[in-house]
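Asker: need a 3D model of the sequence below.
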Amino acid sequence: MARRGYYRALGETVVGALNKRGYRAFYCDSKEEARAKVLEIVPQGVSVGIPGTVTVLELGLMEALSARGNRVVEHTLSVFSDPGERARRLLEERDAQFYIAGCNALTYDGVLVNIDGTGNRVAQMAWSTVPILYVAGVNKVVRDVEAAIDRVRDVATPMNALRLGYAIPCARVGYCIRCGSPDCICRKTLVVEWPQKGRDEYFVLVGEILGF
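Answerer: As a prediction, this is how the structure comes out:
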């Protein structure tokens, strides 16, 4: 009960900050509630681009969207025969009618921080003509931007490196050493203070531990 109450208090505080910044933000106690909220927000029939995101996988959103008729464009679960095929899929994700992404970290006052290896995800976050919906667990919430960057580098990146099979230093030692290696996946950092003017941007914050 105490944990649930703490998650709700923190989540509602952060959601309030996100709404003040111009997002349409919602707090959900559970994965099931969050999945229902996402399905309520995303229009039926539109194509949905989804970049690499463990949170979306854990919520079962790809299956839920596909089951009701949305065309899901993703590269996380797909197998590609060559780099060109993967690049074409990333462009298809970009050109979908709706975009759903996780969020590496966000601050108490509603600033979003994301770090990419390829840059496809942060590019879409920075600017697009289509709506975007972020979804994240309360484990992604930190005090400020400095703590957010530290969280991404020291927590999310080593786990993603292990998930993707990259033999880079953080995967071996468990935290970022600013390696600059050829396979480094901390290549592009985006700090979003305000949503894009004229674009519908949603955020669903979940009172559970989700993603990396």
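Asker: going by C-alpha atoms from here, please, whenever you check contacts or count neighbours.
Answerer: Will do.
Asker: determine the set of other helices and strands touching the helix or strand hosting residue 64.
Answerer: Following DSSP states H and E, one finds residue 64 within helix 61-67. Applying 3 or more Cα pairs under 8 Å, 6 or more residues apart in numbering; DSSP states H and E, we find helix 61-67 packed against helix 31-41, strand 71-74.
Asker: which residues sit against it?
Answerer: For helix 61-67, contacts defined as Cα atoms under 8 Å, 6 or more residues apart in numbering pick out 35, 39, 56, 71-72.
Asker: try 7 Å this time
Answerer: Residues outside helix 61-67 that contact it (Cα atoms under 7 Å, 6 or more residues apart in numbering): 35, 72.
Asker: buried ones in that helix?
Answerer: For helix 61-67, the neighbour count (16 or more other Cα atoms under 10 Å) marks 61-62, 65-66 as buried.
Asker: that's a helix at residue 20, yeah?
Answerer: Yes. Counting by DSSP: H, G, I helix; E, B strand; the rest coil, residue 20 falls inside a helix.
Asker: how close does it get to residue 142?
Answerer: 18 Å (Cα to Cα, to the nearest Å).
Asker: could you grab the helix/strand/coil label for residue 202?
Answerer: Residue 202 ends up strand, using three-state DSSP.
Asker: isn't it right next to residue 132, touching?
Answerer: Yes. In terms of Cα atoms under 7 Å, residue 202 counts as a neighbour of residue 132; the distance is 6.3 Å.
Asker: quick one: the helices in this structure, in order.
Answerer: 2-21, 31-41, 54-59, 61-67, 83-94, 120-126, 145-151, 157-164, 169-173 (DSSP state H).
Asker: make TSV from those helices and add distance to residue 197 to it.
Answerer: Shown next, in TSV, are these (distance: least, Cα to Cα, whole Å):
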stretch	distance to residue 197
helix 2-21	11
helix 31-41	19
helix 54-59	25
helix 61-67	27
helix 83-94	19
helix 120-126	11
helix 145-151	22
helix 157-164	30
helix 169-173	37
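Asker: here is the second sequence; please produce its structure so I can put it next to the first one:
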Amino acid sequence: MAEFDCVKMRNQLRAEKVIKELKGRNMTGYYADSREEALRMALEIIPKGASVSWGGTISIEQIGLKDALRKGGYKLYAVDDIKDPEERRRAETLAFNADYFLTSCNAVSEDGILVNIDGRSNRVSSIAYGPKHVLMIVGMNKIARDLDAALSRAKNEAAPLNAVRLSADTPCAKTGVCFDCKAPGTICCQYLVTRYSRQTGRMILILVNDYLGL
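Answerer: Coordinates of the predicted model:
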């Protein structure tokens, strides 16, 4: 069996376990074999005419979801297009009531617990409460063995990489290593651990057989 086939089979088996665990936490999971399939599934989930917003996420761009939504048929709160801080805050407040909030996840444990770290905290607040649905596009690279491993991945891998991407004025952006800093520009202001959803059908994850995001 070719190396790629082994990885693909392992990812599918691992995803099946995560999806089963998500169901036990009142969350819905799907598995997409490719970015193209993930895009198709996402567009099937989000109905035409729905209001849609998103948090800081590379993954939805990588599968082409943001571009597909911009082509029309949806009410978009594209807050990342807004440069003025006050105007952006008003848009984010409106987006808090969107039908669908799109994001990824910094890490997901094999038993279905979601871990996210945020700086401005608009992303984690919308995951926790507000929008009617939260749709996460998650590459299989973000699956961790357990909660401790998920927290470690979010803090020691995802956060430093995102700090570099955002040119944050933090030690990790200069060294690539977390210093557990209290720098004014830290992107590690809020940790959100989601272990259960009281609202049936609100939390939806598409696990993708690919390396997505950071």
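Asker: list the TM-score for the superposed pair.
Answerer: Scored against TM-score structural alignment, normalised by the length of structure 1, the superposed chains reach a TM-score of 0.93; 210 aligned residues with a Cα RMSD of 1.5 Å.
Asker: related to what we said a few turns ago, winner for burial among the helices and strands packed on helix 61-67 of structure 1?
Answerer: strand 71-74 (a mean of 20; mean count of other Cα atoms under 10 Å).
Asker: who's more crowded, residue 20 and residue 142 of structure 1?
Answerer: A count of neighbours by other Cα atoms under 10 Å puts residue 142 above the other of residue 20 of structure 1 and residue 142, at 20 against 14.
Asker: which residues sit in contact with residue 112 of structure 1?
Answerer: The contact partners of residue 112 of structure 1, taken as Cα under 7 Å, 6+ apart, are 105-106, 191-193.
Asker: just send the residues you listed back as TSV, with distance to residue 173 of structure 1 too.
Answerer: Formatted as TSV, these follow (distance: Cα to Cα, whole Å):
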residue	distance to residue 173 of structure 1
105	21
106	25
191	26
192	29
193	32
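Asker: please check those residues and keep the buried ones.
Answerer: Buried by 16+ other Cα under 10 Å: 105-106, 191-192, out of these.
Asker: just the closest of those residues to residue 98 of structure 1, please.
Answerer: Out of these, the one with the shortest distance to residue 98 of structure 1 is residue 192. That distance is 19.0 Å, counting by Cα to Cα.
Asker: these two touch, right, that closest one and residue 113?
Answerer: Yes. With contact defined as Cα under 7 Å, residue 192 of structure 1 and residue 113 form a contacting pair (6.5 Å).
Asker: which residue packs closest to the alignment partner in structure 1 of residue 130 of structure 2, ignoring adjacent ones?
Answerer: Residue pairing (TM-score structural alignment): residue 130 of structure 2 is matched to residue 128 of structure 1. Distance criterion Cα to Cα, 6 or more residues apart in numbering; nearest residue to residue 128 of structure 1, sequence neighbours excluded, is residue 199 at 7.9 Å.
Asker: now for the one you found, how many residues are close by?
Answerer: 14.
Asker: and it, how far from residue 133 of structure 1?
Answerer: 11 Å.
Asker: also residue 46 of structure 1?
Answerer: Taken as Cα to Cα, the span from residue 46 of structure 1 to residue 133 of structure 1 is 14 Å.
Asker: now residue 169 of structure 1
Answerer: 32 Å.
Asker: the two: which is more packed in?
Answerer: residue 133 (22 against 19).
Asker: quick check, that one in contact with residue 202.
Answerer: Yes. Assessed by Cα under 7 Å, residue 133 of structure 1 is found in contact with residue 202 at 4.5 Å.
Asker: so for structure 2, the centremost residue is which one?
Answerer: In structure 2, the C-alpha nearest the mean C-alpha coordinate belongs to residue 104, at 1.1 Å (Cα atoms, centre = their mean).
Asker: now do the same for it: its match in structure 1.
Answerer: Using TM-score structural alignment, residue 104 of structure 2 pairs with residue 102 in structure 1.
Asker: likewise residue 91 of structure 2?
Answerer: So, by TM-score structural alignment, residue 91 of structure 2 is matched to residue 89.
Asker: contacting residues for the nearest residue to that match once chain neighbours are set aside?
Answerer: Nearest in space to residue 89 of structure 1, with sequence neighbours left out and distances taken as Cα to Cα, 6+ apart, is residue 75 at 6.5 Å. Taking Cα under 7 Å, 6+ apart, we find residue 75 of structure 1 in contact with 51-52, 89.
Asker: what's the closest of the helices of structure 1 to residue 211 of structure 1?
Answerer: So among the helices of structure 1, helix 54-59 is nearest, using Cα to Cα, at 4.3 Å.
Asker: next one: the closest one to chain centre, how far?
Answerer: Relative to its chain's centre, helix 54-59 of structure 1 lies at 9 Å (Cα atoms, centre = their mean, to the nearest Å).
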